[in-house]
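Novice: what's the 3D shape of this:
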Amino acid sequence: MRRSAALTALALLAAACGSSGGGGGPAGGGTFTYAIPADPGILDPAMGVLTVTNTTLSLAYDTLVNLSPDGKVVSGLAEKWDVRPDSVTFTLRKGVTCSDGAPLTPSDVAASVNHIADPATKSPIYGVLVPTGMKAEADDAGGTVTLSMPKPFSFILESARAIFIVCGKGVKDRSLLARSTSGSGPYQLTEAVPSDHYTFKARRDYAWGRQGATAKDVPETVVLKVVPNEQTAANLLVSGSINGAVFFGPDRARLEASPGVGKKVISQGNGQFFYHQGDDRPAHDPAVRKALTQAVNLKELAGIASSNTGRPATGLVLEPRPCQGDSVTGHVPAFDPAAAAAALDAAGWKAGADGVRTKGGQRLTLRLMYATTRGAGVQAAAEYLGAAWKKAGAEVKLNGMIDTKVSESLNATQDWDVAWLPIGVTLPSQLAGFLSGPAAPKGANFAHLSNSRYESLIAKASLVPAAEGCPLWLQSESALFEDADLVPVVENTVLQASKGGTYEMQSGFFVPTSIRLTAGG
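Specialist: I've put the predicted structure just below:
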């Protein structure tokens, strides 16, 4: 996996916003306005690493398959598929057209995949959303396209639900995709004003959505309004100026108590922290990692980090998970300050006159890095961790910074010992490059992890069909927690709020055919 993929994982956790916009009108007309927290940037699907970018793209682009709410694969552009250990052949629906009127062909699908996999493209989603080594071959006469891997791959079918398919003019001229769309989705981008708004118009002929969904009753217009300040977004929602957004900060409580606001609590990835295991770091020693974990009351930390809106963490993959089960409970070192102190003593870290432990003249110093853009809960969580580890005999230096600086420190400067870092993926296989393999800056393994049991389990799991491999994938996550390679603290939730409209989202993507305006919208 490419080193740039580490940035992808961090970016995929940016909170996605969903909404329906003001403008009024019955189903099938009017304007649905949706607040997004940042500008989506370049709109070429091959370069889409931020959640806000993929949220935007999901209005205009389709995927070969989709997932049902319970995680089952259902139809998309493909009406059926034939899965083999190292390949999957999709039969495309007939009558699908691109936004410019051109018919969708298997060659378009193959070009979308192969463009991402081409090293010259330098696509940051290659190795994450598109598995490393994947190739596509089209049979236009037969109406099929085959995705293949060099060896058996567990999630070869499931991986197709994250690949946006470019068609029409955009296939031949990718430069058109920077600020426009060329997809088969139910909406087409008609206006892009960076850092302000993006306007999409409905394609009324659209009739090939998931399981045959159409665009007959969706709003005529969807506007994505860039609203970086969550309090401003909340004010706009309450006043009816926008019809929806996702909230995770202090304004969430206000909206939950606000009459007339539609409310849905959804999962939004884990709050968790990693130990840097480089050769010169204290946490290189597994005994130190386990002791530092035992020194923290993770239940209290979970409440602080999530402002008491989270749920117990049960795994590393976003819902809906292809592998259901709890890989966390019983596998994380339990809170035991006395055992933590004894373990640090046994590892040779002795308390000095000032209370800070030392070993061989080196102080037990932990530089704790976290993103200041993740809200007050993460700041408070960092302070709580600092206090717990100081009590255990560590010297803790809190280092809060914006997301871009966190990414730089993870990969280039490596100036950290512990990082509060949520990573959001939809398949367990997408984690492998971050949790094993070449260490940063040569690879995406930013924490320098080397867990032989994890590597053995994922190697076995990757070679069998997804359902058969799920127990192994879950065991591989547990192996990481048992060695305190990373510590899952809490499953974060966000409030998906709406007013004057309804909509569904899945893993940061719109389900665009679900968007509706309601009375008073």
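
Novice: switch to C-alpha atoms for all contacts and neighbour counts from now on
Specialist: OK.

Novice: can you map out the helices along this structure?
Specialist: 5-11, 51-57, 106-117, 169-172, 230-239, 251-256, 286-294, 298-305, 337-346, 376-391, 403-408, 432-435, 452-462, 466-482 (DSSP state H).

Novice: another one to check against the first:
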Amino acid sequence: MQNNAITTTVIIAAIALAASGCTTGGKQAPAAGETPGAAGVLSTDTVNAAIDIPATFDPTQSLSLPDFTAARMSFDTLLRVGKDNDLVPGLAEEWDSKGTKTTFTLRDGATCSDGTPISATVVKNSLEHLAAPDTAYTGANDTFGITGLPTIAADDAANKVTIDLAAPWPDMLRMLSTAGSGIICPAGLKDTKALAAGTAKGAESGPYLLTEKEHGVRYIYALRDGYDMWPKYKEPLPGSPAKNVVFNVISDRNAVANQLLGGQLDTGFINPSSIPRFKDEPRFVVAKQPFSDFYVLFNERKGSPFADEAKRRAVAQILNRETFEKITDEGAGQTSTQLVADGTTCSNPAQSPVIPLDPEAAKSVLSGVKIKFVGTQVVGPKGSGNVYVEEQLRAAGADVTLSNLDLGGWIGTVYGKPGDWDMTVYAGLNFAGSMSSKLNDLSGPDVQAGGANVGANVNPTLDAALARFRSATDESAQCAALQEGMNSAISQANAVPLTNSPLVMVARDGFAAVSQGLSLDDQSLRITK
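Specialist: The predicted structure is shown next:
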């Protein structure tokens, strides 16, 4: 399967960062429970939340955090991520994987919002739409692999769906827990324009219906009558689901903080700079979760200075991760020694062969080197992280030109103009919760050839490690292969790890915004009093 759009971790990461605040104070998150309030009577049936403007209501076209939020409200996925970063039942009761085949047994009784039963055929048709090149789902390769289209079969009598991949692809199950893979009912597949506009009645497989929208102002969702296909988490979530969720469009995260403190909002994302405002406020719970991985990515094509490993290593020698984190996230983030957040499956940050700081040694390599450095303004406030990197390059004697671009300009340059950049600070989201999702962007054919290799990186050791990962049948062998690949990419400076920038969610007393494991797109909004 060739890339039918820009690779998932790139465009989604950058857009999601631009559309979210980037994380603690307040009191600790409440323990899981079943019933809010001593008398079991809710104080309200509505949650007022903040959101940026969704660009689509079609899960397969989701690119930004608000897109994913909208998808999660209305479209259920086969699997979900649990508290321990494990997979738990969504629409699928159980699943069994052998080689390239995975069979899902669906839960009984699930229906679309128009009453259509969610049969095996309904799920099959939705998954085929997800995989089809014409759909241009940015996560298709990350879900089904890069070798070819999957074969999907339905057995309505047994309530089973089988996916047979063209080649082994261990990340498929985790990708089928992400919001973009939400099951679209027949009414939505029949009219994808109405689906994208949020007006395809009966398209929804999930709990909430978009009942009112004032585009760019607010979006109101109502809980479906009789819906009972909630994910089967090991522990119940706190409180109860809201009957109504009102998403108010507020792009300024400082304004979100103001409205939370003023009582106009019940939940919302805030900037790290606003965290101290909630430190001594017992009315709020402030929680952060790993979000975007920042790392330096090099253009290794012929003509770029970073086709030379020595120059890539020299860049690593001048960048202080702790300083970068303070500039971009003010102490709320996480310094990284790998290209993934701590706790990611198979990660082992303590043994990473990070290139140590040595600014003096770097000067002899970088002095006089002309560097075209392209950055996006989501890397810290107004691209401040890029400015730090530029300053370090200049201090090492490099002749650097920084283009601190808006999102569209950055994407157009890094993906469409390979001769116009030499290095960038890359912002990647790890939807699969896997080390492989980051390594895939450093291996194989480059973007211009239909692959995912953004910088045309050349690393045979990494390529071989990924091949072993994809064919391995047990987790220990998969992890060993991924560790070898990650270590190779870092030791050869194909990429230089910097930080993980967090997402900060605030919930007012009486409400909860619950994220499970390392899931990036699955916040459950609950009423707890």
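
Novice: returning to that earlier point: any chance of the helices of the first structure in JSON lines, with distance to residue 190 of the first structure and mean neighbour count too?
Specialist: Output for the helices of the first structure, formatted as JSON lines (distance: least, C-alpha to C-alpha, whole Å; neighbours: other C-alpha atoms under 10 Å):
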{"stretch": "helix 5-11", "distance to residue 190 of the first structure": "26", "mean neighbour count": "23"}
{"stretch": "helix 51-57", "distance to residue 190 of the first structure": "13", "mean neighbour count": "25"}
{"stretch": "helix 106-117", "distance to residue 190 of the first structure": "22", "mean neighbour count": "22"}
{"stretch": "helix 169-172", "distance to residue 190 of the first structure": "15", "mean neighbour count": "18"}
{"stretch": "helix 230-239", "distance to residue 190 of the first structure": "23", "mean neighbour count": "19"}
{"stretch": "helix 251-256", "distance to residue 190 of the first structure": "32", "mean neighbour count": "16"}
{"stretch": "helix 286-294", "distance to residue 190 of the first structure": "51", "mean neighbour count": "24"}
{"stretch": "helix 298-305", "distance to residue 190 of the first structure": "40", "mean neighbour count": "20"}
{"stretch": "helix 337-346", "distance to residue 190 of the first structure": "59", "mean neighbour count": "18"}
{"stretch": "helix 376-391", "distance to residue 190 of the first structure": "37", "mean neighbour count": "20"}
{"stretch": "helix 403-408", "distance to residue 190 of the first structure": "30", "mean neighbour count": "18"}
{"stretch": "helix 432-435", "distance to residue 190 of the first structure": "37", "mean neighbour count": "22"}
{"stretch": "helix 452-462", "distance to residue 190 of the first structure": "42", "mean neighbour count": "18"}
{"stretch": "helix 466-482", "distance to residue 190 of the first structure": "40", "mean neighbour count": "20"}
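
Novice: Figure out which of these is closest to residue 67 of the first structure.
Specialist: helix 466-482 (14.3 Å; C-alpha to C-alpha).

Novice: which outside residues touch that closest one?
Specialist: For helix 466-482 of the first structure, the external contacting residues (C-alpha atoms under 8 Å, 6 or more residues apart in numbering) are 154-155, 315-316, 322-328, 331-333, 428, 451, 453-455, 457-458, 460-463, 486-488.

Novice: how about a cut-off of 7 Å?
Specialist: The contact list for helix 466-482 of the first structure (C-alpha atoms under 7 Å, 6 or more residues apart in numbering) reads 154-155, 323, 327-328, 331-333, 428, 453-454, 457-458, 461, 486-487.

Novice: cool, stretch 101-119 of the first structure as well?
Specialist: 46, 96-98, 121, 123, 126, 134-140, 143-145, 165-168, 171.

Novice: So which bit of the second structure is that stretch matched to?
Specialist: Mapped onto the second structure using TM-score structural alignment, stretch 101-119 of the first structure covers residues 115-133.

Novice: Can you tell me how far residue 514 of the second structure is from residue 268 of the second structure?
Specialist: 12 Å (C-alpha to C-alpha, to the nearest Å).

Novice: One more: residue 515 of the second structure?
Specialist: 13 Å.

Novice: likewise residue 222 of the second structure?
Specialist: From residue 222 of the second structure to residue 268 of the second structure the distance is 19 Å (C-alpha to C-alpha).

Novice: Neighbour count: those two, which is higher?
Specialist: residue 268 (26 against 19; other C-alpha atoms under 10 Å).

Novice: Identify the residue spatially nearest to that one, adjacent ones excluded.
Specialist: Nearest-residue entry for residue 268 of the second structure: residue 50, 5.1 Å, with adjacent residues in sequence omitted and distances by C-alpha to C-alpha, 6 or more residues apart in numbering.

Novice: Map the one you found across to the first structure for me.
Specialist: Using TM-score structural alignment, residue 50 of the second structure sits opposite residue 35 in the first structure.

Novice: about what we covered before: any chance of CSV for the helices of the first structure, columns distance to residue 195 of the first structure?
Specialist: Output for the helices of the first structure, formatted as CSV (distance: least, C-alpha to C-alpha, whole Å):
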stretch, distance to residue 195 of the first structure
helix 5-11, 18
helix 51-57, 12
helix 106-117, 27
helix 169-172, 23
helix 230-239, 15
helix 251-256, 22
helix 286-294, 41
helix 298-305, 30
helix 337-346, 48
helix 376-391, 25
helix 403-408, 18
helix 432-435, 31
helix 452-462, 41
helix 466-482, 39
